[in-house]
Every structure is written in structure tokens, then in C-alpha cells.
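1. return a 3D structure for these sequence lines:
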Amino acid sequence: MLNKPEEFIMAVLAGIWVAITFIICRYLQLPTDTGLLVTTLTLIWALVFFLLWQRGRTSNIWPVFLGLLVMCWWRAIYYSSTEIILNNDNSTSTLVHWYGSWTALIIYALIPLIAGYGFKWWQHKRRKPQQPV
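-> Predicted coordinates for the structure are as follows:
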């Protein structure tokens, strides 16, 4: 599976990325289920991206994976946006702030996707056409 040195390096970097994700979840004091969900989704994301990269299939879809990486953090963003309110009758209700709404979460995922494809378009336009010899 890891036939080339760059594949081994990328696999190690993916593992470090997942470990850093877990450390960030612990630092942000997310609940265990939320932290493990974010870490697991990041692990799946890294595995799929690594396998596609290994086969040379990521040159056109890497911006999609940036958006998917943001989607791995949706649960953490939603958790940080919720606020539990104690009512007068000792019941609780949950308030979700605007930055945890579905609209905001989708926009967060679309920003790196659009920026990535915008960057690819800009690079394509910047390339000079080759002169025939």
C-alpha cells in the first residue's frame, strides 16, 4: 500500500492531522461524543482523500474536500452555538444562535469550496498559452 516514500510521509501527516484534531477537540472542551465524532469524521476524510491522492484523482476535486473538512466540524460548531435556558417553570429550552443554523453551516462549507475553485480558475487564467515551435 505504501510503496513510495511520499505515500508514507502523507500517511504520517494524515495521522498527525487526526491527532491534532483530537487535541483541538479536547482543548475546546467539547463533550466526548462530539469530539469523537469530529475526530472520526476527520479520520474518514483523511483516509478517503489519501486513497484518492494515491491514485492521482484529487487534482480536480480538492476544493470539495476542503468543504468536506469543514463539514466534519459542523457538530462542534452547532454545539458551541447552543445555549440552554432555564424557564420560570424549571423546564429547559435550547436556543441555537445564528452561527449554528443550517444556513450558516452550509455557507461555512461552501466558502472553501468556492474559494478553491476560484483559485483553480485564477491559476488557469494566469497560465500563458504555449507558443508553437
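2. CA atoms for contacts and neighbours, from now on please.
-> OK.
3. which stretches of this protein form strands?
-> 82-86, 92-96 (DSSP state E).
4. how far off strand 92-96 does the first one point, in degrees?
-> Translated: strand 82-86. For strand 82-86 against strand 92-96, the angle by axes from the mean of the first three to the mean of the last three CA atoms, to 10 degrees is 150 degrees.
5. now for strand 82-86, which elements pack on it?
-> When contacts are defined as 3 or more CA pairs under 8 Å, 6 or more residues apart in numbering; DSSP states H and E, strand 82-86 packs onto strand 92-96.
6. mind listing what's buried along the longest helix along the chain?
-> Secondary structure of the chain read by DSSP state H shows that its longest helix is helix 102-126. Using 16 or more other CA atoms under 10 Å as the burial criterion, the residues of helix 102-126 that qualify are Leu105, Tyr108, Ala109, Leu110, Pro112, Leu113, Gly116, Tyr117.
7. kindly report the same for stretch 64-75.
-> In terms of neighbour count (16+ other CA under 10 Å), stretch 64-75 has its buried residues at Val64, Phe65, Leu66, Gly67, Leu68, Leu69, Val70, Met71, Cys72, Trp73, Trp74, Arg75.
8. one more, for comparison:
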Amino acid sequence: MLNKPEEFIMAILAGIWVVITFIICRYLQLPTDTGLLVTTLTLVWALVFFLLWQRARTRNIWPLFLGLLVMCWWRAIHYGSSEIMLNSDGSTTKLIHWYGSWTALIIYALIPVIAGYAFKWWQHKRQRPQPSA
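-> Here you go, the predicted structure:
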């Protein structure tokens, strides 16, 4: 599985990334279920990306994985945007602010995807053709 030194290093970095995600969730004082969901989704994301990277299949799809990484945090963003309102009759209503709406969450995920592919396009346009001999 880990035949080359760079694979071992990337596996260690992926593990550190997942641990840092868990620490950030604890620091933000997210509920346990939300923090564990974000950490688990990040672990699955890191595992899939590592396996694809190991087989050299990430060259054209890495911007998609940036968007998927943002999607791992959707639940935390949604939780942070919600507010419990107490009504006059004693009941409660959950209010979701605009930055936690589905539209905003999708836009958050699309921004790194679009930026990543724009960067790839810019790099491709910057390359000069090699003169033929």
C-alpha cells in the first residue's frame, strides 16, 4: 500500500489534516454530532483523494476535491447560521440566516472549484509551446 516514501508522508499529512479538523471542530464548540460528521467526512475525503493521488488520477480533478472539502463543512456552517427564536406563545422557531441557506452553501462549494479550474486554465495559457527541432 505505502511503497514509496512520498506515499507514507502524504498518508501522515492526511491523518494530521483529519486531526486538525477535529481540533477546529472542538475549538468552535460545535455539537458532538456535527463535529464528528465534519471529521468523518473529512476522513473519507482524505482517503479517497489519497487513493486517487496514489494512482496518479488527480491531475484534472483536484479543483473538484477542493469543493468537496468545503462541502464537508456544510453542516457546521448551517449550524453556525441557525438561531432559535422564542415566540410570544412560548414555542420556538429555528431561523436560518442567508449564509446558511442551500444557495449560499452551494456557492461556497463552487468558488474553489471555479477558482481551481481558472488557475489551471491560466497555467495552460501561460505555457509557451516548445520550439520543434
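9. thinking again about what came up before, and which of the buried residues of helix 102-126 of structure 1 is nearest to Met10 of structure 1?
-> Gly116 (20.8 Å; CA to CA).
10. counterpart of that closest one over in structure 2?
-> Residue pairing (TM-score structural alignment): Gly116 of structure 1 is matched to Gly116 of structure 2.
11. ok, that match touching Ile61?
-> No. Between Gly116 of structure 2 and Ile61 there is no contact under CA atoms under 8 Å: 9.4 Å.
12. excluding its backbone neighbours, what's nearest Trp73 of structure 1?
-> Counting by CA to CA, 6 or more residues apart in numbering, Trp73 of structure 1 lies nearest to Val38, which is 5.8 Å off, once chain neighbours are set aside.
13. how much space between that neighbour and Leu68 of structure 1?
-> Distance from Val38 of structure 1 to Leu68 of structure 1, counting by CA to CA, to the nearest Å: 12 Å.
14. any idea how many residues pack against Glu6 of structure 2?
-> The number of residues packed near Glu6 of structure 2 is 11, by other CA atoms under 10 Å.
15. go on, Val38 of structure 1?
-> Count around Val38 of structure 1 with other CA under 10 Å applied: 24.
16. could you do Ala76 of structure 1 as well?
-> Neighbours of Ala76 of structure 1 using other CA under 10 Å come to 19.
17. which residues does whichever residue in structure 2 pairs up with it contact?
-> Aligned by TM-score structural alignment, Ala76 of structure 1 pairs with Ala76 of structure 2. Residues near Ala76 of structure 2 by CA atoms under 8 Å, 6 or more residues apart in numbering: Leu30, Thr34, Gly35, Val38.
18. trace Ala46 of structure 2 over to structure 1, please.
-> Match for Ala46 of structure 2 (TM-score structural alignment): Ala46.
19. ok, its match to Ala109 of structure 1 distance?
-> Using CA to CA, Ala46 of structure 1 is found at 17 Å from Ala109 of structure 1.
20. over to Leu66 of structure 1?
-> 8 Å.
21. joint contacts of these two?
-> Contacts common to Leu66 of structure 1 and Ala109, judged by CA under 8 Å, 6+ apart, are absent.
22. what are the ranges of the helices in structure 2?
-> Under DSSP H, structure 2 gives helices at 5-27, 32-54, 62-72, 74-81, 102-126.
23. what's the end-to-end length of stretch 53-61 of structure 2?
-> End-to-end distance for stretch 53-61 of structure 2, by CA to CA: 10 Å.
24. in it, what counts as buried?
-> Buried-residue list, stretch 53-61 of structure 2, by 16+ other CA under 10 Å: Gln54, Thr58.
25. who touches that stretch?
-> With contact meaning CA under 8 Å, 6+ apart, stretch 53-61 of structure 2 is reached by Glu7, Phe49, Leu52.
26. still on that earlier bit, enumerate every residue touching the match of Ala46 of structure 2.
-> Contacts for Ala46 of structure 1 (CA under 8 Å, 6+ apart) come out as Ala14, Val18.
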